[in-house]
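> Fold the following, please.
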Amino acid sequence: MITILLADDQRLVRAGLRMLINDTDDLTVVGEATNGVEAVRMHAELAPDLVVMDLRMPGLDGIAATAQIRAATPTAKILVLTTFDDDDHLFPALTAGASGYFVKDTEPSVLLDAIRRTVDGDLLFSPALLRRLVDRALLTPAPTVAEVPLTPRERDVLRLVGEGYGNQDIADRLHLGVSTVKSHVATLLAKTNSDNRVRLAVYASKLP
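Take a look at the predicted model:
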């Protein structure tokens, strides 16, 4: 069972998320924070698998709370869910350590899938945000494929990362274990000098 901490100052939003999440067989809400200070404290107390974090909250905001949680627990998974889709909120959240970024008009099924995939280790974004991140990343020179030797299996995994598939989907398509896929992704990140899956997707776009 995947455990989730909700952090949002709007009661109706928390109630809607709680109903959506608790209606599944594999996800459950274990706590609700109304501000960043509570989110940091409750994360330390409950150790959830994932935090669904709003950005604009009274007192300590979601970006600062994300930074504090990740400083205390570097492996913490935090999925931002906010009304703001601008760069002024997106990039500070990613810098603070957010594992993904979605806007609140996201389809419920997409959000649930994002929660599962984020816990699985994927870095996920709303489609429009991902396109913007990739476009921006393309402006930064990346090594050519010829400079980095890849095995045939690594190329297969890389192509699927570039198409936006998560670890479980890649495992299913290549008939591999999820742990094997995670190992390949980690190797690819190191080989291509990519700091996240977005950069890896950009690199994949350069495959011949």
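> switch to C-alpha atoms for all contacts and neighbour counts from now on
OK.
> Could you say which helix or strand holds V29?
Here V29 sits within strand 27-33, counting by DSSP states H and E.
> which residues touch that strand?
Strand 27-33 is contacted from outside by 1-9, 14, 18, 21-22, 39, 42, 46, 48, using Cα atoms under 8 Å, 6 or more residues apart in numbering.
> Alongside the first, I'd like the structure of this one:
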Amino acid sequence: MSVPGGYASALVVDDLPGARAWLAAALQAAFPGIEVATAGTLGEALARIDPPPALALVDLGLPDGSGMQLIEALRTRGAATLCIVATVFDDDAHLFPALRAGAQGYVLKDRDRDSLAGMLRGIAAGQPPLSPSIARRLLRHFQPLPAADADAPPLTPRETEVLRLTAKGLTLIEVATALGLSRHTVSGYLKDIYRKLSVGTRAEAALEAARRGLVAP
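Here you go, the predicted model:
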């Protein structure tokens, strides 16, 4: 059967039945006639990649492993499967390991079926299979660190340490304990850090820390 876009078969991997059905419906809306198989665990998914599907929508958190293991298995076999992560995680800690594992796209489950179908149709037109926020994150990650603003006050050694620990994933209380400070003091440091770096979220602060070489990206 000829399927628009050239994707005749697909595999949807997600441990939640509702999410599997939603992703499968988006694929069928994007590529009418596509044959969609589903799996709820890593083990089930690995049993469904011989022969490999043309396209795979893979969640990262599975009951018996990670979706990245499936992507790596397909890459090891030399499969031509277009692997796209479909997840709720929009942070660097999930994005970059997934891309290193071989994912060729990364979409967030923050849209309705028709919007996701439109994004999937864009694949056939050569558009990158990335949610807009993920595309912006990638572009920002690879941009060179801008020269320091001469009028912007630099981070103090203590603020730098708070930023480093925060970027490593420590909670406010954990940072306070590690530095022997009160929770309110650390909160004050973070407010000053956000102001100096012109960021508004913990994720943006972590990205700036990586760009400054304080933590590994």
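> Would you pull the TM-score for this pair?
Once superposed, chain against chain, the TM-score is 0.59 (TM-score structural alignment, normalised by the length of the first structure); 140 aligned residues with a Cα RMSD of 2.4 Å.
> Past the strand holding V29 of the first structure, which element shows up next along the chain?
Using DSSP H and E, the helix or strand that follows strand 27-33 of the first structure in sequence is helix 36-46.
> wouldn't S187 of the second structure be in contact with V175 here?
No - contact criterion Cα atoms under 8 Å: S187 of the second structure and V175 do not qualify, at 9.8 Å.
> Between those two, which is the more surrounded one?
Neighbour tally, S187 of the second structure and V175, criterion other Cα atoms under 10 Å: the higher count belongs to V175, 23 against 16.
> Could you pull up the contacting residues of that one?
162, 165-166, 186.
> Name the SS class of it, please.
Three-state assignment for V175 of the second structure (DSSP: H, G, I helix; E, B strand; the rest coil): helix.
> Next, count neighbours for V37 of the first structure.
So V37 of the first structure, with other Cα under 10 Å, has 19 neighbours.
> correction: A79 of the second structure
16.
> what about the most centrally placed residue in the second structure, helix or strand, and which?
In the second structure, the residue lying closest to the centroid (Cα atoms, centre = their mean) is L95, at 3.2 Å. Taking DSSP H and E as the criterion, L95 of the second structure maps to helix 92-101.
> Could you tell me where that helix falls in the first structure?
The alignment of helix 92-101 of the second structure onto the first structure (TM-score structural alignment) covers residues 87-96.
> and what of stretch 14-24 of the second structure?
Under TM-score structural alignment, stretch 14-24 of the second structure corresponds to residues 8-18 of the first structure.
> mean shift between the helix holding L95 of the second structure and the first structure?
By mean Cα distance after the TM-score superposition for the first structure, the fitted helix 92-101 of the second structure averages 0.4 Å away from its aligned residues in the first structure.
> quick one, helices of the second structure?
17-30, 42-46, 67-76, 92-101, 113-124, 132-142, 157-167, 172-179, 183-197, 202-211 (DSSP state H).
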